[in-house]
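Novice: My questions are about this predicted structure, shown below with the sequence.
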Amino acid sequence: MKIGILGVGHIGKTLALRLGAAGHDVKVANSRGPETIAAEVLASGARAVKVPEAVADVDVVILSIPLNRLPEVAPLMARVPRETVVIDTSNYYPVRDSRIDAIEAGQVESLWVVERLGRPVAKAWNSIGSSSFATKGMTSGSPGRIALPVAADREADRNVAMALVEDTGFDAVDAGTLAESWRQQPGAPCYCTDLTREQLPTALAAADAARLPKRRDLAVAAFQERMGDSTTNPDADFGVRISRALFM
C-alpha cells in the first residue's frame, strides 16, 4: 500500500521502519522539513518528503503527532479523498496538550479528533509504549505476541488498520466503534500493558471511563519522577510495570 506518515517521533519512526520493511511504499514528513528527518527513520525504504506530498496519492495517512496539533492539519486533510484511510495514533495528555475542555468533560478523544478533522478516522497504535513498539514486535503466530486494539466506524478503515497493525508485528483486535475507543485511552487496562490477543478483550471490557483520567495522571507523575520531564518516554520494562500496577 501507499502510506503517508505525518510525524516521525517515538511512534512515527517505528511505523516508518516497520511498514517499510513489510513492503509498503512509505512517505514520511514532519513540520520542520524533510532535511531534518534522520537517516535511521528511512532505513527500511521510507522517503522523506514535505508535508503536502506525504498525504498526496496515498491509500493511507497515519497521523502520529500530538493530539493538540491535529487541528493544524485539518485544512490539509480536507484535500484528502474521503475513501483514503486515516489512522490516528494520538492520546490526550493535559501536561503536554494543555486543557481541552470537551475531553475533560467526557468526550471520547477519537470523536474529538473526528470533529477537528471533519472526516472519519481509525484509532490504532495509541495503546502501546514507544519502547515496546520498537522492540517487541513478533511474527504472526509467535507465543506471547502483543495485541493492539483497533477502533473505527467504517469497515474499510477497520480492515486496513488491522492489517497494518499485523504488518508492524502485533496482533490486531477489533475494539469496536470510535465511541467505544475510550477503552484504549490512557489509564485503561489495555493501555501500555502489553497484553496478548487472549488477554486484551477482558481488559477492554474491564475499562471504567470515570477512573481513566486519575490513573493517567498518576502514571505521568510516576514517569516524571523517574525520567525528570514529560517528553522522555520510559523504557519498556518500567513503563509496562507502572501501567499494569495502576491501570489493571
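Specialist: Structure's in. What do you need? Since this is a predicted model, take the numbers as computed values, not measurements. Residues are numbered from 1 along each chain as shown.
Novice: going forward, measure contacts between C-alpha atoms and count neighbours the same way
Specialist: Fine.
Novice: for the helix ranked longest in the chain, the distance to its chain's centre please.
Specialist: Longest helix of the chain, by residue count under DSSP state H: helix 212-227. Distance of helix 212-227 from the chain centroid (CA atoms, centre = their mean, to the nearest Å) equals 19 Å.
Novice: Now do that helix: which elements does it pack against?
Specialist: Using 3 or more CA pairs under 8 Å, 6 or more residues apart in numbering; DSSP states H and E as the contact criterion, the secondary-structure elements in contact with helix 212-227 are helix 236-247.
Novice: Could I get the full set of strands for this structure?
Specialist: Using DSSP state E, the strands found in the chain span residues 2-6, 25-29, 47-48, 60-63, 85-88, 122-123, 147-152, 171-174.
Novice: put this beside the first:
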Amino acid sequence: MRIGIIGAGLIAGTLTRRLTALGHEVRVANSRDPETLADLAAETGATAVWAKEAAQDADLVVLSIPQKNTPDLPEGVVASRKPGAPVVETNNYYPQQRDGRIDAIEDGTPESVWVSQQLGTPVYKAFNGIYWEHLLNRGRPRGEAGRIALPVAGADGPGKETVLALVDDLGFDPVDAGPLEESWRQQPGTPVYGTDLDADGVRAALAAAPPERPAEFSA
C-alpha cells in the first residue's frame, strides 16, 4: 500500500520503520521542512514530504501528533488520499502533561471523535495504547502464543477491515473495539491502555472501562 504518515514522533517513527520493512511505500511528514526527516528517510527508504503532501493518493493515512496540534494542521490535510482510504489516528490527550485543556474533550467528547471533527473526516483509533518499543520489537506471527492484541475503534466497513488487517500484518492480534464513539474505552487511564494484553484480555478490558476520565488525564 501507499501509506502517508503525518507525524515523526516515537509512534510515527516506529510505524515508518515497521511499514517500510513490510514493503509498503511510505511518505512521512512532520510540522517542519522535509529535510529534517532526512535521517529517517535514509534509514527506512520512506519519502520525506511536507505535511500537505503526505496523504496524496494514499491507501491509508496515519496521523500521529500531539493532540493540541491537531487544529493547526493545514486545512484538508488528508483530503488528497484515495477515495475511501482510512485515516488512523494514534493521538492521546494529555492535558496536564502536554496538551493543556481542550474543552470539548473535558466535556465528554471522546478524543478521537474530536480529532475527526477537526479533520472533517471519519477516523479510526489505533496504536494509541502500546509503548513504541513494543510496537517496534514485539510483533509476532499470527497464532503464536503471547501475541499482543491492539484495539481498533471506528466505523464498520472496508476501511476498518484494512486497518485490522494492517495491525495483523504488523504482528499483533486486531480487536474490533466498536464505533468511534466507543473509542474512549482505550483512552489513557483505561484498563486496556499500555497493558499488552492478548485478544481476550483486550475485549475484557474494553468492556470494563469506566466512562469517567481519570483525574490524572483531566485538566
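Specialist: Looks like it came in fine. Just so it is clear, the structure is predicted and the values come from calculations on it, not from any experiment.
Novice: and the angle for the longest helix of structure 1 with helix 236-247?
Specialist: Inter-element angle recorded for helix 212-227 of structure 1 and helix 236-247: 150 degrees (by axes from the mean of the first three to the mean of the last three CA atoms, to 10 degrees).
Novice: ok, now how distant is the residue nearest to Val175 of structure 2 when sequence neighbours are not counted from Ala41 of structure 2?
Specialist: By the measure of CA to CA, 6 or more residues apart in numbering, the closest residue to Val175 of structure 2 outside its immediate chain neighbours is Pro151, 4.6 Å from it. Taken as CA to CA, to the nearest Å, the spacing of Pro151 of structure 2 relative to Ala41 of structure 2 amounts to 29 Å.
Novice: same question, Asp168 of structure 2
Specialist: Applying CA to CA, the value for Asp168 of structure 2 to Ala41 of structure 2 is 25 Å.
Novice: Check Arg81 of structure 2 too.
Specialist: On the measure of CA to CA, Arg81 of structure 2 and Ala41 of structure 2 end up 21 Å apart.
Novice: just to revisit the earlier point, wait, the residue nearest to Val175 of structure 2 sits on Leu180?
Specialist: No - with the criterion set as CA atoms under 8 Å, Pro151 of structure 2 and Leu180 do not qualify as a contacting pair; they are 11.4 Å apart.
Novice: Tell me which of those two has more neighbours.
Specialist: Neighbours per residue, other CA atoms under 10 Å: of Pro151 of structure 2 and Leu180, the larger number sits with Pro151, 27 against 22.
Novice: ok, whichever residue in structure 1 pairs up with the more buried one - contacts?
Specialist: Mapped onto structure 1 by TM-score structural alignment, Pro151 of structure 2 lines up with Pro149. Neighbour list for Pro149 of structure 1: 124-125, 127, 172-175, 184, 200 [criterion: CA atoms under 8 Å, 6 or more residues apart in numbering].
Novice: before we move on, what about Pro94 of structure 1?
Specialist: Ile100.
Novice: Swap in 10 Å and give it another go.
Specialist: Going by CA atoms under 10 Å, 6 or more residues apart in numbering, Pro94 of structure 1 touches 68, 100, 103-104, 213, 216-217.
Novice: swap in Asn30 of structure 1?
Specialist: For Asn30 of structure 1, the set of contacting residues under the criterion of CA under 10 Å, 6+ apart consists of 5-9, 12, 36-37, 48-51, 54, 64-65.
Novice: So which of the strands of structure 1 is the most surrounded?
Specialist: Ranked by mean neighbour count under mean count of other CA atoms under 10 Å, those are led by strand 122-123, which reaches a mean of 29.
Novice: Not counting its neighbours along the chain, what's nearest the residue most central in space within structure 2?
Specialist: Centrality entry for structure 2: nearest residue to the mean C-alpha point is Thr90, 2.4 Å, by CA atoms, centre = their mean. In space, not counting the residues next to it along the chain, Thr90 of structure 2 is nearest to Asn128; the distance is 4.5 Å by CA to CA, 6+ apart.
Novice: Give the aligned equivalent of the one you found in structure 1.
Specialist: Counting by TM-score structural alignment, Asn128 of structure 2 lines up with Asn126 in structure 1.
Novice: How many residues are close by its match?
Specialist: Around Asn126 of structure 1 sit 21 other residues, with neighbours defined as other CA under 10 Å.
Novice: Please list all residues in contact with it.
Specialist: Asn126 of structure 1 makes contact with 11, 64, 88-91, 148-150, 184-186, 191-192 under the criterion CA under 10 Å, 6+ apart.
Novice: how near is it to Leu76 of structure 1?
Specialist: For Asn126 of structure 1, the distance to Leu76 of structure 1 - CA to CA - is 22 Å.
Novice: can I get the strands of structure 1 in CSV with distance to Ala245 of structure 1?
Specialist: Below are the strands of structure 1 laid out as CSV (distance: least, CA to CA, whole Å):
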stretch, distance to Ala245 of structure 1
strand 2-6, 33
strand 25-29, 35
strand 47-48, 39
strand 60-63, 29
strand 85-88, 27
strand 122-123, 25
strand 147-152, 19
strand 171-174, 23
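Novice: Looking at these, which is nearest to Ala209 of structure 1?
Specialist: The minimum distance between Ala209 of structure 1 and the strands of structure 1 falls on strand 147-152, with 16.2 Å, by CA to CA.
Novice: gap between that closest one and the chain center?
Specialist: Taking the mean of its C-alpha atoms, strand 147-152 of structure 1 sits 10 Å from the chain's own mean (CA atoms, centre = their mean).
Novice: Please apply the same query to stretch 32-46 of structure 2.
Specialist: Here stretch 32-46 of structure 2 is found 20 Å from its chain centre; the criterion is CA atoms, centre = their mean.
Novice: Just the endpoints, please. Distance across that stretch?
Specialist: 16 Å.
Novice: Can you turn the buried part of the contacts of Pro94 of structure 1 into a ChimeraX selection?
Specialist: Command for ChimeraX that selects the buried part of those, burial taken from 16 or more other CA atoms under 10 Å:
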select :68,213,216,217
